[in-house]
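> Mind looking at a prediction? Sequence and model below.
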Amino acid sequence: MKVFLLVLFACLGAASAQFNRFSQFDSAVNRGLKIRGVDVSAPPAKGIQELYFEQVLDHFNGQNNATWKQRYFVNDQFWDGKGPVLLMIGGEGPISSAYVQEHFITYNYAQQYNALLVALEHRFYGESQPLDASKTENLAYLSSEQALADLAWFREQYGASVGAADKKWIAFGGSYPGCLSGWLRQKYPSSFYGSFAASAPVDAKLDFFEYFEVVERSIGEKCAADFQGASEKLWEMAQTADGRSQIKDLFNLCADLPSDALSLANFMMGLTDPIAEGVQYNEDRGNPSAITPICDAMANATDKIQGWASIVAQTQQGQCMDASYESAVQSLVTPGAARSWTYQTCNEFSFFQTTDSTKQPFSKFVPLKYYYALCDDAFGTDPLLRPRIDQTNTIYGSRNYRGTRTHFSNGSIDPWHALGILSADGLPKSNSATFIQGTAHCADLYGPAPSDSQALIEARATQARILAEWLASDEP
């Protein structure tokens, strides 16, 4: 079990002597790849092309003629020039050649349908940098609307250049890219014939307290009670200098834990990260349960705080944790995926995971004001940056999805399902949805494995049937 935990949390480790909760940020899909042992930094395999597309900077201002280079990967080994194009959408992190290889279900479909595999990186992530992201004013060009227009323009221009303009393009995405995949069918229905949206949190929400509620239900009553008791004790300890000194030693902090509310919130989020990761990717790709060793560590510990510290220690891998709020802000000031995604949450989506609910196990450490402070201090805009979630939900419809030919899938263990579309009831008839019992974040987006659960096997069979119907259809 310990071996699995080390593999699971490898994506959180850092090469430096210190780490904080933002220093090794990566996209949800990339974290899933790393859990599977995929080296996302490996050079492209033979036959896979890494290319750059001349992309428009501002799709909504005809007087702005600026362009930039957007990275994409192509795998044409199965394409016969007649088959469809399967597009993997990049999201809140860099993409790699893994996106057009056997790690995703699209590879299986490419073999079956002689399809062209393409993956497009999201603007302001990875190597796709339109402007200097350290300047907040440049991030005005970072939005889901610009990203959707990127996808549509790429489809038109690249498709024409390779003789695929008249082919059916099918979009695939998981997590935030799952949202983009679904939204493409609303905003650009003539460009993409169908979309698969895995674990897509389509409901932008300011206070996403439900995230930790799902965590509590997933780990079970006894385990949740162990964390709740430890959290309450940590809160008491954090109120005194002696208590904070003990916390420093228990959790191998790099320095004394500051007493301000923002640093306490940042510290607690650092402690919840491995628990949330364990739930979000539980039993992913046949790996042993992450929930079981986490809860066993708590159950077997006489001192529950020490049990929790032993779990966190595996994420640290010998490094000290910088729990200060200032270190978190510094990570978000520095250009990178964490800064870009935090800007998007501060501007469009929120998804702020607080401990405001009484049905979660992590006490009261993390209020909404923690996230407001991060938005203010990382971006320093005037007026202050605040999530325009009402506008986002008006633009895209939240769960009142009005696009067509889109398949939504969510896993019951995944906390993000709380913001997703779990049923096709009330949606246009050509849409569908699958709620997969016992599965994790984006589980059905990855390639199949012999150890897949029956529920996941059936979900993929549904997905395959839907794709076959779309590709055989004569409907425009």
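Alright, I've got the coordinates. Numbers count the residues shown, from 1 in each chain.
> From here on, just use CA atoms for contacts and neighbour counts.
Fine.
> List the residues that contact the residue lying closest to residue 341 once chain neighbours are set aside.
What sits nearest to residue 341 in space, not counting adjacent residues and going by C-alpha to C-alpha, 6 or more residues apart in numbering, is residue 92, at 5.9 Å. By C-alpha atoms under 8 Å, 6 or more residues apart in numbering, the contact list for residue 92 reads 26, 27, 28, 122, 125, 176, 337, 340, 341.
> and here's the other structure:
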Amino acid sequence: MQLRRLLLAVLIETATVTAFVSWKDSVSRTSSDLLRKRIGKYQTDGTSTVENFVKSALQNDPSTNPLFVDLPLDHFGQNPGGQRIQSRYFVQDAYYQPGGPVIFHDIGEGSVEPWAVALTDEEDFSVSTAKRFNGLLILFEHRFYGESAPRTRVSQDLYSASRSQLTEFYKYLTIEQALEDVVYFASNFTYEFQDLPPQQLTPDKTPWIYIGVSYSGVRGAWLAKRNPGLFKATLASSAPVQLKVNFWEYFTAIEDALAINNQNCSADLHAAANWFSQVYQTRESALIDQFIDAVYQEGWQDIVRRRPGDVESDLIWDARLDFMKDAAWTAFADFQNYGVNGGTLGRFCDIMETAYDPEGTPEGVFATETLQRAAAAYAKAVASMSRYSYTSSRRTQGNQKRQDGFKPALDSGLDSYSWLWQVCTEFGAFQVANTSRPENLLPSFVNVTAQIDQCIDMFGLSEQVSRAGPDVEVINQRYQGWYLELPNTLWTNGEFDPWRALSIDSKEEDAPTNDTATTDIPQCGGSFPAGTQLRYLIRDGYHGSDVSENILNADIIGNIGDLSPTKTIGNGITATLRRNPTSTRSYLAGTPIMDALNAQSLWFNAMSSWLPCSTLPFTYTAAQATSSAPFTSRSPFPTDPSSGGSERTSSTGSKQGNAASSFTLPSMFIPLLISFTTFVTGVSGVL
């Protein structure tokens, strides 16, 4: 701990990379397509499967008109009317007609602002839903993200805050507090129309519809269980309902995808992970230093210059470790959204496998070349794919801003800190190595123990952050995890989404096997037999594919006919498929996920059935004060730090990284603003 903090100080002083260049566990923040579309509405991104522009079919742009609601900071305290928090939201009312529903799109763990720019895009999933059903669309920002956080000295300068100050600041960022925000907001919602008389828009008077992806998708499922009737229909897209601490299964989808056409790349990634593991155990620095220097250049060179006689110290080995973690993650950075050939992984494999032979070799470069030449090919791929430059620290930039007299209202790292807190305390999903598997793709030092240590490095030991890891069992027991059954809910998952392993469509060995998927939509007042739910598995789909794909024409997409449990849909996927075998299909880079259209159509048909339904009446009841703490003292998490833990347990967690979330940006550790750039290196000049 002391060494890591010393290294952090050294690196801040040099204005280079911090000790906490985290293992960037891919936060599942909805599809990158969504993010790219919203951030880059005037840009074109060749890797996106959707059009990256907004069709301004409407004259008024509601993205310029943020609204705020006052919510209790502590819904369950003795004085809920006391300290308040403002949550931001945006409204698109252009399609609303009296009697239409309220479409509530929960953004989840990120700023709502990038999403708001699509409010005039009629091919956007949520906007199209509002248009189709004459609804009022709300984009809602989660507490402690974006602009929805208390204004304090801590929130204005998170990096300078002590661990105890961070813990005090975040103590009301819990799953239950955030769920109650939605209930409170909906039950007290009012809106002034410019050209309509006042409307009764609370859920007891007007149907509310929930749309959520990833973390926000599971929030919708939890709300349906927690507050029946609040929403008349719920889309729980890519929702990881079974929380786990040790989430090594994240990589099984990647393994399956690589096994189709990229077995040589899979072998090389496995070999590279083993090499990294051995290097860290034996401290053989010569080749790894050449590798790090070739990829990270100035960031590494500045560290060495500062400590010229200390290159074998624990301090410098901590820096090497962080660089190796970053390199190990690079190939997988956007897999959950694009798969192999559609994203980083396919390009990474192409660069590495063709480093010495334009056709590549079936065995891979680590099997056919010397270690030095194989490491050079791997370095070339990492350097070409990495978006991160380590030449400027966030702390230095922050100091410059203060010298210039600039003081931001909220720290620019708020979203990353906030999600890290949630991952470390309750959500989990540490994406770690499982070295007992011959397909393992990660170094052994990417393990649960290391992730928990990083959480403690960040927030310190407390009731909320402990060596037991995230307290996932409370939520699993309260909401039943994989065994959760809900009415008026459509569950969707992508066939190759890594988060599917924690979803209702999990094919993992410890997932339930006696449940049934159907595409038969219950009519008003109807229900399914026990164990049967409305589910759709999107063929060739990834994380949130149904929401990230554009609605090509909301007026003609609709009835997809009889989707009986024995029929196949669209491209041939069986709707009731539960434990499907590994696919043998190949990917087409850059192509839309066509089967997502069937999932979208099923959602529209379900809404058409459920909206007129008068069942599930909702009555608002104010939250009751409770003295029970959300966390309890628990034993340290049992894991083998050398292997990353191969045992299955019901828990989840992550240190600096992201778990399931609703945008898909890889997370970096917080005391650092990493600029996005590309390093291009030739094989001959790598080492």
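Now that the structure is in, tell me what you want to look at. Since we're looking at a predicted model, the values are computed, not measured.
> Kindly provide the TM-score of these chains.
Taking TM-score structural alignment, normalised by the length of the first structure as the basis, the two superposed chains have a TM-score of 0.84; 450 aligned residues with a C-alpha RMSD of 3.4 Å.
> Now rank the contacts of residue 92 of the first structure by neighbours and give me the top one.
Most neighbours among those, by other C-alpha atoms under 10 Å: residue 122, with 29 neighbours.
> Residue in the second structure paired with that residue?
Aligned against the second structure by TM-score structural alignment, residue 122 of the first structure finds its counterpart in residue 142.
> Specify the local secondary structure of its match.
coil (DSSP: H, G, I helix; E, B strand; the rest coil).
> Do I have it right that it meets residue 113?
No - counting by C-alpha atoms under 8 Å, residue 113 is not a contact partner of residue 142 of the second structure; they are 11.8 Å apart.
> Please identify the residue in the second structure that aligns with the residue nearest to residue 341 of the first structure.
Using TM-score structural alignment as the criterion, residue 92 of the first structure maps onto residue 109 of the second structure.
> quick one, strands of the stretch 101-250 of the second structure?
Assigned by DSSP state E, counting those that start in this stretch, the strands in the stretch 101-250 of the second structure fall at 102-106, 136-140, 208-213, 233-237.
> Highest mean neighbour count out of those?
strand 233-237 (a mean of 28; mean count of other C-alpha atoms under 10 Å).
> Give me the distance between the aligned partner of residue 438 of the first structure in the second structure and residue 466 of the second structure.
Counting by TM-score structural alignment, residue 438 of the first structure lines up with residue 540 in the second structure. As judged by C-alpha to C-alpha, to the nearest Å, residue 540 of the second structure and residue 466 of the second structure stand 39 Å apart.
> What of residue 475 of the second structure?
With distances taken as C-alpha to C-alpha, residue 475 of the second structure is found 17 Å from residue 466 of the second structure.
> Likewise for residue 243 of the second structure?
17 Å.
> now residue 204 of the first structure, nearest residue through space, not along the chain?
residue 349 (4.8 Å).
> coming back round to it: and the contacts of residue 92 of the first structure, which of them are in helices?
Among the contacts of residue 92 of the first structure, DSSP state H puts 28, 176, 337, 340, 341 in helices.
> excluding its backbone neighbours, what's nearest the first one?
In space, and not counting its chain neighbours, residue 28 of the first structure is closest to residue 175: 6.7 Å by C-alpha to C-alpha, 6+ apart.
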